[in-house]
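Enquirer: here you go, sequence then predicted model.
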Amino acid sequence: MKSRKGWTLTALLLMTVLVLSACGSKATDNGSSNGAQANNELEQIKSAGVIKVGMMGTYAPYNFLNDKKEMDGYDADIAREVAKRLGVEVEFVSQEFSGLTPSLQAKKLDAIISQMTITDDRKKVLDFSDPYITNQVKIIVKSDNNDITKLEDFKGKTIGVGLGTNDETYLRNEVLPKVGDFTIKTYDDVISSLKDLNAGRIDATINNMYALKPIVDANGLNIKAVGEPIKSDQAGIAVRKDNPELVAALNDALKGMKDDGTYNTIFKKWFGEEPAQ
């Protein structure tokens, strides 16, 4: 009898262990599932009902604060439309461009929509949507200058460019070796280079005319863009790495905007022309 009771107790203990093990396995499975869902940032954004978008807010006509101190511009309109198609509200976070990526990495932002050019270096640390704009860089000269229409005409001239910009690197590393000797004069800000161009102190500059238009209009500068674009850059919506669901949703939103004409409407509103194909 004593032995039989011992076997019964052992069997009960084994059954208890098996039940607890099964519960523990189920809890682990659920925990893994919840963890995967928690890592799906698209679901987090939808659950919160808001997407936090970082942008400079100082780069008209792309993004700037209007008279009502509201975020406005091309990027802002794109962000609002994307948020609408995700079924959420948009919350803008304004800061210097150099701080946008660190803020995104620190999870203070969900996305950056601020004319962030898609480059190989940036793709090492960020994921990007499909491009939502192609910015064409052109040669800019005085309105009465008919001598410069292409890069080859830079030879022997003085060309202004922003200090430390991609455009300066482009002139020094690509254009100079190809065209021959010309002088490069650097500037800390765009307005100074344009005023020097307007006054005839430099012969030309290179820049994106979309970005220059508000400055030209505000200062009454007599300058123009000439020739074909000399290069182009594409900007995309930047998010943290390894968020395929969010990237796919952003791409679907952008594609839908292009398919139904909303994208063209926004582009023409800010730039007065059809987007480059």
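Expert: Now that the structure is in, tell me what you want to look at. What you see is a predicted model, and the numbers here were worked out from it, not measured in a lab.
Enquirer: please make it C-alpha for all contacts and neighbour counts, starting now.
Expert: Fine.
Enquirer: please report how far the nearest residue to residue 143 once chain neighbours are set aside lies from residue 201.
Expert: The spatially closest residue to residue 143, leaving aside those adjacent along the chain, is residue 223, at 4.5 Å (CA to CA, 6 or more residues apart in numbering). To residue 201, residue 223 is 13 Å away according to CA to CA, to the nearest Å.
Enquirer: what about the helices in this protein?
Expert: According to DSSP state H, the chain carries its helices in the segments 2-39, 41-48, 74-86, 97-105, 120-123, 166-170, 176-179, 190-199, 209-219, 244-259, 262-271.
Enquirer: okay, now the one to match up with it:
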Amino acid sequence: MGGKVKSAFISRLLSLTLGCCAAALAAVPAHAGEQDLLASIETRGEFVVGTEARYAPFEFVENGEIVGYSADVIARVMEVFPDVKLNRMDLPFQGILPGLQAKKFDYVVTSIVADKARYEKFALSAPIADATVALIKRKSDTSLNVSEDIAGKIVGTQAGSVPLGDINAFAEQLKAQGIPVKEVKTYVGFEEAYADLMVGRIDAVANTLPALFMLKQKRPDDFEVVQPAFGPSRYITWAARRDEDSATLIRKIDERLQELNKSGVLAELQKKWIGSSVDLPLTLPAPQ
């Protein structure tokens, strides 16, 4: 082969080789070689979660520690995360889901009531508790015996919560019947609402049944749950970002929650913190 011909052949071969390499590299995903969220958590040895420790019996502070039903459940979940430390960031509820989206923490371990909007935006976990919304009143109030008796009265609940959406919908139903609610008043936390209820500034508080039963259990002489509940059947979950990076973490936590459900551990913890247990589905039904 002549010098010029040989040189052209080598040049062409090199060009083809480089082209093939470039095509192969282009086919590799941009995140290849990078750790996903679960691997990152295991590498750094820390799992950072957002919570709101003002929602007894699920999460609340006692003697400087976050305790409650969810605290016990996450402790059981962490058994499948060897050598990983749990770091809980205690935040106002209104900032938790935005904080998750902004990647301020890895996951949310607080009482997220599953509704359609949250179900579509976030990866909600397997159910950890029942979350049907009802009313609680002062025990001395004989004028409020069924949910419809809230007509003409003031009801309080937490801003940005699912109970707020449910009580607003119920208020619209009563208004259509010609018996409107006087006012739906919102609070940063439920403790402030309960305090106002106790002194008569409002007539009832709308919250999930487990939280209301816990309050009644702690203060049986002060409060009484109005039954039956007025809200649709709902469940309490945890939450993750709905992205590929979180997929393996979501799967690992859900599998562990399902194990705890099937083994009866969740039922035992419900009895411990709520006073009774409710059978929970292994996977979250799509909210209507």
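Expert: On my side now, so go ahead. Here the structure is a predicted model, which is why all the values come from computation and not from measurement.
Enquirer: how close are the two chains, by TM-score?
Expert: For these two chains in superposition, a TM-score of 0.78 is obtained (TM-score structural alignment, normalised by the length of structure 1); 271 aligned residues with a CA RMSD of 3.4 Å.
Enquirer: quick one on the thing from earlier: same drill for residue 223 and residue 201 of structure 1, tell me which one is more crowded.
Expert: Looking at residue 223 of structure 1 and residue 201 with other CA atoms under 10 Å, you find the greater number of neighbours at residue 223, namely 18 against 14.
Enquirer: what sits against the more buried one?
Expert: Listed by CA atoms under 8 Å, 6 or more residues apart in numbering, the contact set of residue 223 of structure 1 reads 140-143, 197-198, 216.
Enquirer: go again with 7 Å.
Expert: Contacts for residue 223 of structure 1 (CA atoms under 7 Å, 6 or more residues apart in numbering) come out as 140-143, 198.
Enquirer: among those, which recur in structure 2?
Expert: For both residues aligned by TM-score structural alignment, their matches' CA atoms under 7 Å, a contact is called conserved when the aligned residues also meet in structure 2; among the contacts of residue 223 of structure 1 this holds for 140-143.
Enquirer: switch those residues over to a markdown table; also include neighbour count and distance to residue 227 of structure 1.
Expert: A markdown table is the format used below for these (neighbours: other CA atoms under 10 Å; distance: CA to CA, whole Å):
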| residue | neighbour count | distance to residue 227 of structure 1 |
| --- | --- | --- |
| 140 | 26 | 9 |
| 141 | 26 | 11 |
| 142 | 22 | 13 |
| 143 | 13 | 13 |
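Enquirer: in strands only, show me these.
Expert: Using DSSP state E, 140-142 are the members of these that sit in strands.
Enquirer: how close does the residue most central in space within structure 2 sit to residue 212 of structure 2?
Expert: The centroid of structure 2 falls nearest to residue 112 when counting by CA atoms, centre = their mean (2.7 Å). Using CA to CA, one gets 16 Å for the distance from residue 112 of structure 2 to residue 212 of structure 2.
Enquirer: tell me the residue in structure 1 aligned with residue 65 of structure 2.
Expert: Matched by TM-score structural alignment, residue 65 of structure 2 corresponds to residue 70 in structure 1.
Enquirer: over to residue 108 of structure 2?
Expert: Aligned against structure 1 by TM-score structural alignment, residue 108 of structure 2 finds its counterpart in residue 112.
Enquirer: my guess is its match contacts residue 57. True?
Expert: No - applying CA atoms under 7 Å, one finds residue 112 of structure 1 not in contact with residue 57, separated by 11.9 Å.
Enquirer: burial measure for residue 226 of structure 2, as a count.
Expert: By the measure other CA under 10 Å, the count of residues near residue 226 of structure 2 is 23.
Enquirer: what does residue 143 of structure 2 give?
Expert: Look at residue 143 of structure 2: counted by other CA under 10 Å, it has 10 neighbours.
Enquirer: with that, I have no additional questions.
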